[in-house]
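[1] Kindly generate the corresponding structure for this input.
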Amino acid sequence: MTTTTTPRATPPVHKGTGPPAGARTATRRRRRAVALLYVLPALLPYTLFAVLPALHTAYLSLFDWDGVTLPTFVGFDNYRRVATDPQLRAAAWHAGALIVFFSVLPISLGLVSAALVARRSGRRGTSLIRTLLFLPQVIPLVAVAIIWRWVYAEDGTLNQALRAIGLGHLTDSWLGSFTWSLPAVGLIGTWVVAGLCMVLFLSGTQRIDQEIYEAARMDGAGPVREFWSVTVPLLRPEIAVALSITVIAALSSFDLIYITTGGGPGNSTVVPGILIYRLAFGGGAVGLASALAVVLTAVIAVAVVVINRLSREAP
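    Take a look at the predicted model:
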């Protein structure tokens, strides 16, 4: 006797069994509102003390104002002066030169020191070396400037050391020299920032798989080849972060130069930050100073965007 099995009917599948679209939209809105409430305590002070003053500065840049009398609307004339004034262009060139000392040299030294410290990992004295290299970053910048003024003085440590080794003819008034004042200040920035770059790169080396180094050694790569073929390419994200931080420090530098040289001798170390201070509080040109501040902010923002874009697109 043959038994016939009747196939079961497949129950119909009802589409859209989840909540309706309106409910999902309402849920998303509630989540965004809750997230905004968490961000609000930080967003309010930032808006009050950063965003609104920046917008007010952009507004003042459209006026000719001495800070006391009624302002006169001049439109974009202040921006035209920023682009054509020789003194303003010289300040921009000085800031560009500081990028070499605040960015190129510290990043180069940071890469080399991070590679050397990483190879010494676990050995005695490694923590002390790392602490000493990072120490300048912890010291307040005003204290750093005062210390280096003593070092660069005519009877300071640097000139005394040169005389002690028989190079007294090379002594100079470093911060008072039209030729050497800007490089002297720039080297202070190198000394301060190099430790930060080293710590950034050292943290990056810890995420690199050691098997990559072992494979490179099996292929006959030495320490230098490992550095250029493995360490530097794999530290590209950290290099982008360090480059962004140091470029901002170079273009917006003020306190270090104000304490050491004040922009002198003459205008040999004047940078946009010093010039903004002089124009706003000493020259009675608040509108022009505001325009220069807006241009400087825009240049820094563009530089950071370009650095991040190139770091993402690099092979």
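[2] C-alpha only now, for contacts and for neighbours.
    Will do.
[3] Okay, buried residues for the longest helix anywhere in the chain please.
    The helix that spans the most residues within the chain, counting by DSSP state H, is helix 286-313. For helix 286-313, the neighbour count (16 or more other CA atoms under 10 Å) marks 286-297, 300, 303-304, 307-308, 311 as buried.
[4] what about Arg80, how many neighbours?
    Other residues lying near Arg80 total 12 when counted by other CA atoms under 10 Å.
[5] element containing it?
    helix 77-84 (DSSP states H and E).
[6] contacts for the helix or strand just after that helix?
    Per DSSP H and E, helix 77-84 leads on to helix 86-99 as the next helix or strand towards the C-terminus. With CA atoms under 8 Å, 6 or more residues apart in numbering as the test, helix 86-99 has contacts from 82-83, 182, 186, 246-247, 250-251, 253, 268-272, 275.
[7] Quick one: name whatever helix or strand follows helix 86-99.
    helix 105-119.
[8] Now do the helix or strand following that next one and helix 105-119, the angle between them.
    Next in sequence after helix 105-119, counting helices and strands by DSSP H and E, comes helix 126-138. Counting by axes from the mean of the first three to the mean of the last three CA atoms, to 10 degrees, helix 126-138 lies at 160 degrees to helix 105-119.
[9] Second input sequence below; structure requested for side-by-side comparison:
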Amino acid sequence: MSIALAERGSAIPQAPSPAAPGRRRRGARLVPQWFLLPALALYAIVVLYPSVAGGWYAFTDWKGGAEANWIGLDNFRELMADQAAVASLRNTLTIAVTLTVAQSGLGLLLALALNSAIRARNLLRTLFFAPMMMPPVIVGLLWQYIYTPDGPLDTAMGALGMDGLIQSWLGNSQLALWAIIASVIWHHVGMSMVIFLAGLQGIPDELYESAALDGASTLQRFWFVTRPLLGQATTIATALTMTSSLKLFDQVFVMTGGGPGVSTQTLSLIMYREAFVYGEYGYGSAIALVLTMIVAFIVFLQMSVTRRGETEA
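    All right, here's what the predicted structure looks like:
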């Protein structure tokens, strides 16, 4: 009898054991990653695949059709032998260096001036930042109108008795590039100003007070207190300016179209023309790859120098 009861009791179903705590924790950690999948898929389709495909097409003679023959480095040899492309590279580097120095320097001066307790500083900050809200094409059209003969600039110079200095600003091959650079500085200097303002407001006032008690002048306080502590802001401002100026297209396309001659032509502009006007997609991809490598190298070099300076400081 006892044996039968024991057998009957052993047939009673047991409650399922709870999942192992380690398994539950792993499942909880995987949940955020599942939510990232749509964004990663979109990034792969919109950014990653076109980038990889563009890099591959740079070594082909693809003209937009189904056929793309591998030609190795022929596109890059053609690029180095093209005098217009060499001039475009020179113009691109001139724009990048000039804008990085001038825009960052002017942005720092504006930030220093507007970080002090002056009247209407919030209004002035808004006015200097406002051009950043305008699309580049609109900025190009605006400055093209300013530079037109008998336009606002010529009229103002005539009213000030400076008629002898009036030029064909966009028609002179010696001045057109600098006229475009001036319009870009006006458009983007507000961004540099805001970055430096954020850096200045993160510096404790106690450091300036201690330096003043030690007898440091205004210039010494800037050099020994402000300048080192603005290292991160300087890196961000110059890196953003450098990358955007190396890819400059809109203002050049709208204001001069690359002329007169090739005096304002940039790598971005010839890349656009070769690919989308002449249908030389392989050659255009080669230009894009060269431009990408230049941007990556300059930004890497800039970051390395800045990081080394911060380490030594």
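[10] TM-score of the superposition?
    Taking TM-score structural alignment, normalised by the length of structure 2 as the basis, the two superposed chains have a TM-score of 0.87; 291 aligned residues with a CA RMSD of 2.0 Å.
[11] Next, count neighbours for the counterpart of Phe249 of structure 2 in structure 1.
    Phe249 of structure 2 maps onto Phe254 in structure 1, with residues paired by TM-score structural alignment. Residues within reach of Phe254 of structure 1, counting by other CA under 10 Å, total 20.
[12] What about the closest residue to Phe254 of structure 1 other than its chain neighbours, how many residues nearby?
    With sequence-adjacent residues excluded and distances taken as CA to CA, 6 or more residues apart in numbering, Phe254 of structure 1 is closest to Gly273, at 5.2 Å. Residues near Gly273 of structure 1, counting by other CA under 10 Å, number 23.
[13] Relative to Val185 of structure 1, how far out is Gly273 of structure 1?
    15 Å (CA to CA, to the nearest Å).
[14] and what of Val271 of structure 1?
    Distance from Val271 of structure 1 to Val185 of structure 1, by CA to CA: 12 Å.
[15] With neighbour numbers in mind, choose between the two.
    Using other CA under 10 Å, the more surrounded residue of Val271 of structure 1 and Val185 is Val271, with 29 against 23.
[16] In structure 2, what sits opposite the more buried one in the alignment?
    In structure 2, Val271 of structure 1 lands on Thr266 (TM-score structural alignment).
[17] For that match, list the residues it contacts.
    Thr266 of structure 2 makes contact with 87-89, 91-92, 248-249, 258, according to CA under 8 Å, 6+ apart.
[18] nearest to Ala111 of structure 2, of the residues you listed?
    Leu248 (24.7 Å; CA to CA).
[19] give the contact list for the residue nearest to the closest one when sequence neighbours are not counted.
    Leaving aside its sequence neighbours, Leu248 of structure 2 sits nearest to Ser268 (CA to CA, 6+ apart; 6.7 Å). Ser268 of structure 2 makes contacts with 247-249, 288, 291, as judged by CA under 8 Å, 6+ apart.
[20] can you tell me how far Ser268 of structure 2 sits from Glu274 of structure 2?
    Taking CA to CA, one finds Ser268 of structure 2 at 10 Å from Glu274 of structure 2.
[21] again, but for Trp62 of structure 2
    According to CA to CA, Trp62 of structure 2 and Glu274 of structure 2 sit 12 Å apart.
[22] Tell me which helix or strand the residue positioned nearest the centre of structure 1 sits in.
    Structure 1 has Ile245 as the residue nearest its centroid, 1.4 Å off, counting by CA atoms, centre = their mean. Using DSSP H and E, Ile245 of structure 1 sits within helix 236-251.
[23] other SSEs contacting that helix?
    The contact analysis (3 or more CA pairs under 8 Å, 6 or more residues apart in numbering; DSSP states H and E) places helix 236-251 of structure 1 against helix 86-99, helix 105-119, helix 181-205, helix 286-313.
[24] and with 6 Å instead?
    helix 86-99 (3 or more CA pairs under 6 Å, 6 or more residues apart in numbering; DSSP states H and E).
[25] quick one: the helix it packs on aligns where in structure 2?
    The aligned range for helix 86-99 of structure 1 in structure 2 is 83-96, by TM-score structural alignment.
[26] Next: stretch 163-176 of structure 1.
    Going by TM-score structural alignment: stretch 163-176 of structure 1 matches residues 158-171.
[27] quick one: contacts of the matching stretch?
    Defining contact as CA atoms under 6 Å, 6 or more residues apart in numbering, one finds that stretch 158-171 of structure 2 is touched by 147, 175-176.
[28] same thing but 7 Å
    With contact meaning CA atoms under 7 Å, 6 or more residues apart in numbering, stretch 158-171 of structure 2 is reached by 147, 149, 154, 157, 175-176, 179, 256, 260.
[29] Can you add neighbour count and give those back as CSV?
    Formatted as CSV, the contacts of stretch 158-171 of structure 2 follow (neighbours: other CA atoms under 10 Å):
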residue, neighbour count
Tyr147, 21
Pro149, 16
Asp154, 21
Met157, 15
Leu175, 16
Ala176, 23
Ala179, 18
Thr256, 21
Pro260, 17
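[30] Of all pairs in those, which one spans the longest distance?
    Maximum pairwise distance in the contacts of stretch 158-171 of structure 2, criterion CA to CA, is 23.5 Å, between Met157 and Pro260.
[31] and Arg207 of structure 1, which of the three is it?
    At Arg207 of structure 1, secondary structure determined by DSSP: H, G, I helix; E, B strand; the rest coil is coil.
[32] Then the one 5 residues further on?
    When states are read from three-state DSSP, the local structure at Ile212 of structure 1 comes out as helix.
[33] Now which residue in structure 2 aligns to it?
    Under the alignment by TM-score structural alignment, Ile212 of structure 1 pairs with Leu207 in structure 2.
[34] residues touching that match, list them.
    By CA under 7 Å, 6+ apart, the contact list for Leu207 of structure 2 is empty.
[35] Now with 8 Å, please.
    Counting by CA under 8 Å, 6+ apart, Leu207 of structure 2 makes contact with Val225.
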